[in-house]
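> generate a structure from the sequence data that follows.
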Amino acid sequence: MSEKIKATSYDREAFWFQRRAFLEKAGYRLRPKFNPRFVGPKPPGRYSLGDHTAHHPRKNIMDAERISDGQQVMLKWVSKKTNPFEVELARFFSMPALARNPKNHCIPILDVLRDPQDSDKQIIVMPRLIRFDEPIFDTVGEVIDCFRQIFEGIQFMHENFVAHRDCSLLNILQDPTKLYPRGFHPVHSCLNPTNDGLAYSITRTECWPRYYIIDFGLSRRYDPSNGPPLEHAIPSGDRHPPDYAGTECNPFPEDIRSLGDILKRHFIRSHPSCGGGTHMPLQFLKPLVDDMTHKDPAMRPTIGEVIQRFNKDCDRLTPWQLRKPGQALDWPAWFDQVLRQVRNAFKGMLPLPSRPASTPRALGPRMRTFYTKTPKMPMEEKARKVN
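Purely as a prediction, here's the structure:
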């Protein structure tokens, strides 16, 4: 590897270069490029300049291999000063009693390491997952299965009085183990493990992956006995803040709005490359999504009500409606998708997996207020915040 490329890699990933030996001692091996004696491929692969050019978009994230069994994992350093509750909440949902619950879609925490050079930092170890929307959703049934799981995961968090507060495209992941049976590159999931060719993937209908919710840096747990919580409204990870950003709001309806925004912006609407407009096979969800993104937080449904309406709407669909494209496609891809679904129908492949239905808890008036109402701030406290 040239000295210039090596220096660039070190600048971007200095934290991980400096902790390579510590991580190996703790049982986690970084990619070969982190070894000082690593030499890059000559010539580089067709699809990239080589593995040494592959960087994670966030400097606090890194992939690794667990030495004891070869499991592929992700590492993330967390600042206790910046995100004091992240590790605590992540560990909370990884407690055995909660981890065994099938409704729990919070990413499991495999290990927590104390950084040897900075007492403010902790390194959490998690399974290696990928974005939930790659590759493209092949059918309406695949979209339904995805959001059934995500709604169920948020319901589980809310039932434990935790608001995520950053539900976005980047914070919903999926288990790629079966989706990419020959593996994939930890930075570029569309490429193979050696980063020099396209990765081989199958459709979700052939493997039905499990989806997970990650990143609890902004999440908080609240005590219902204190009444409805009040937090500053914040932009979500996909950078579409609500109209009232900067004001105080109840964070539970904000989770509902964020999920509705994902459905509206990335599924109900077509991608501009496919002509824009609306994606007709998912228009049956528009009334629910409109209520989830209602400007008045108190008018949005609770996550339990979202699940009830979502299941009722989806149960009306015929098998062929479930096999329609999950996202907008151009003409050649649309034709291939139709042929694929005809083949799947003849092979007897189900358009939806058989999963037990989630049964939301009935909410009394007091708990419904906790999850939906935005409390009024006392005038003296409001004046103090303004000043």
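> going forward, measure contacts and count neighbours with C-alpha atoms only.
Will do.
> list the contacts for S68?
G27 (Cα atoms under 8 Å, 6 or more residues apart in numbering).
> strands of the stretch 101-250 of the chain, start to end?
111-114, 121-127, 130-131, 162-163, 172-174, 211-213, 220-221, 231-232, 248-249 (DSSP state E, counting those that start in this stretch).
> give me the helices and strands touching the first one, please.
Under the contact criterion of 3 or more Cα pairs under 8 Å, 6 or more residues apart in numbering; DSSP states H and E, the helices and strands touching strand 111-114 comprise strand 121-127.
> the strand it packs on packs against which elements?
Using 3+ Cα pairs under 8 Å, 6+ apart, strand 121-127 is in contact with strand 72-79, strand 111-114.
> pick the most buried one from those strands.
Comparing these by mean neighbour count (mean count of other Cα atoms under 10 Å), strand 72-79 ranks first with a mean of 20.
> buried ones in stretch 118-136?
Within stretch 118-136, the residues that count as buried by 16 or more other Cα atoms under 10 Å are 121-132, 135-136.
> meant to ask about stretch 85-93
Within stretch 85-93, the residues that count as buried by 16+ other Cα under 10 Å are F85, E86, V87, L89, A90, R91, F92, F93.
> one more to line up against the first:
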Amino acid sequence: MEYNYTSASFSMHGEQTISPAPPPADPIPTYQPNRPDSYYPSALNVFERIWHDRYHFLLQKGLELRPRYRPGWTPSWLNTKEEFLLSEDSLEQPFPQVMDAKRMKDGIAVCLKAVYRTPKEAEIAKYLCSPELSQEPANHSVPILDVFRDPSTPDFEYLVMPLLRPFDDPEFQAIGEVVDFVTQILEGLTFMHSHNIAHGDCTGANIMMDARPIYPQGWHFKANVCAPDGVTFVTPLARIDHPVRYYFIDYGVSHHFLPGQSRLVLDWGGRDADVPELKKLQPYDPFKVDVFTVGNVFLKDFYQVSAPLYHLPCQLTILTVPEKYLGLGFLADLIKFMMHEDPAKRPSCQIALEKWCRIKGGLNPTTARWRLRKPDETVGERVVLDAIAAARHGIHSLTHLFNEDARTW
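I've put the predicted structure just below:
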């Protein structure tokens, strides 16, 4: 029997009115909650239902979502003596934009990101990982493994990327790890700028790492202290012994300029509220903003404990705030150089990289394995942590981290 979506009703004056027909049904099946009794929520949240509804579509693309998002899913902890915390399918995803999946052809874990189709994000991301650029060692732009449109909302598309972790999770443990990070990030940003692309928002939130070298067994997308089973705790290897690769992600506010095109833009910029020129609504050079922002990452994530940057001149701030880690004083000159308040006097990323190579070349390679100490450690903590670090030291040589042609992979 055909269902007529047009319905009739009567107005206050007794006149019959015809309500407009609702839009046609979505071309993909929608979530039907299975609600058995459970003291822990046994239904998907509103954002998860979007992914559930695309399960079969993604499967056709060679991507399999976790069991929680399969049609007809019933929580595994029901009618058992197991706690829901010990069930992988109890791990909820509270954000609608990203989701993990398994690539069927090789079992590799990937991350899916839903983005609004604009000329910027997907196009810049695809350009930076094109065959001719992806082989460049200095390219630290996140690889894009696939791109396809949403079957129900063509204005949205999915970017398929490797499953990455925040660059500082787990925390840095050795001075050489920081040296490697600074080198990779400056190389990556210089590479991006050399291709006329300004990232626009290269804050710490948009710097990730491929952590497979330190988590060879993998990790769970929503419980990243656990193995892929979501239950078993895993201990990472030391990145000083198993170097990782860092990537820039998210080109939503990036700019790609044509050769000879003016490099001044007028927009709100990224999320770094400390950039001096973004406090005024006037044209600015996004390449100089990138340099300041990356310098601010070095400042806040490695050098200073607090960040009263908007109260004091940059040079005074860096010299007066307490250090976050002891032994990283060699970063001070680089940070001051990159964060000059006057963008006209701020260096290009290439010049900042050259300065960093000179600083790095003057460091003693034996400090590479020195443990990163925090100022607030107690004497007892320091003794124990130093003993652990000494046990790991061994006879490794990391001279290459400080060479002019340092390898970062």
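> if we can go back for a sec, so which of the helices and strands packed on strand 121-127 of structure 1 is nearest P351 of structure 1?
strand 72-79 (30.0 Å; Cα to Cα).
> what span of structure 2 is the closest one aligned with?
Using TM-score structural alignment, strand 72-79 of structure 1 corresponds to residues 109-116 of structure 2.
> what residues does the matching stretch touch?
Contacts for stretch 109-116 of structure 2 (Cα under 8 Å, 6+ apart): 97-103, 121, 155-164.
> let's see that with 7 Å instead.
97-103, 155-163 (Cα atoms under 7 Å, 6 or more residues apart in numbering).
> of the residues you listed, which is the nearest to R371 of structure 2?
Nearest member of the contacts of stretch 109-116 of structure 2 to R371 of structure 2, counting by Cα to Cα, is L163, at 28.2 Å.
> trace that closest one over to structure 1, please.
Aligning on TM-score structural alignment places L163 of structure 2 opposite R128 in structure 1.
> show me what contacts its match?
Applying Cα under 7 Å, 6+ apart, the residues contacting R128 of structure 1 are Q72, V73, M74.
> out of those, who's nearest L198 of structure 1?
Among the contacts of R128 of structure 1, Q72 lies closest to L198 of structure 1 (Cα to Cα), at 19.3 Å.
> the nearest residue to E404 of structure 2 once chain neighbours are set aside sits in which helix or strand?
In space, and not counting its chain neighbours, E404 of structure 2 is closest to C357: 6.0 Å by Cα to Cα, 6 or more residues apart in numbering. C357 of structure 2 belongs to helix 349-361 when assigned by DSSP states H and E.
> name the surrounding residues that touch the very next helix or strand once past that helix.
Next along the chain after helix 349-361 of structure 2, taking DSSP H and E as the criterion, comes helix 379-393. Residues outside helix 379-393 of structure 2 that contact it (Cα under 7 Å, 6+ apart): R369, R371.
> now helix 379-393 of structure 2: buried residues?
L385, D386, A389.
> what is the burial count for L299 of structure 2?
Neighbourhood size, L299 of structure 2 [other Cα atoms under 10 Å]: 23.
> before we move on, what about K80 of structure 1?
So K80 of structure 1, with other Cα under 10 Å, has 15 neighbours.
> quick one on the thing from earlier: now distance to P353 of structure 1 too, for the strands of the stretch 101-250 of structure 1, in CSV please.
CSV is the format used below for these (distance: least, Cα to Cα, whole Å):
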stretch, distance to P353 of structure 1
strand 111-114, 32
strand 121-127, 23
strand 130-131, 21
strand 162-163, 28
strand 172-174, 16
strand 211-213, 14
strand 220-221, 32
strand 231-232, 38
strand 248-249, 37
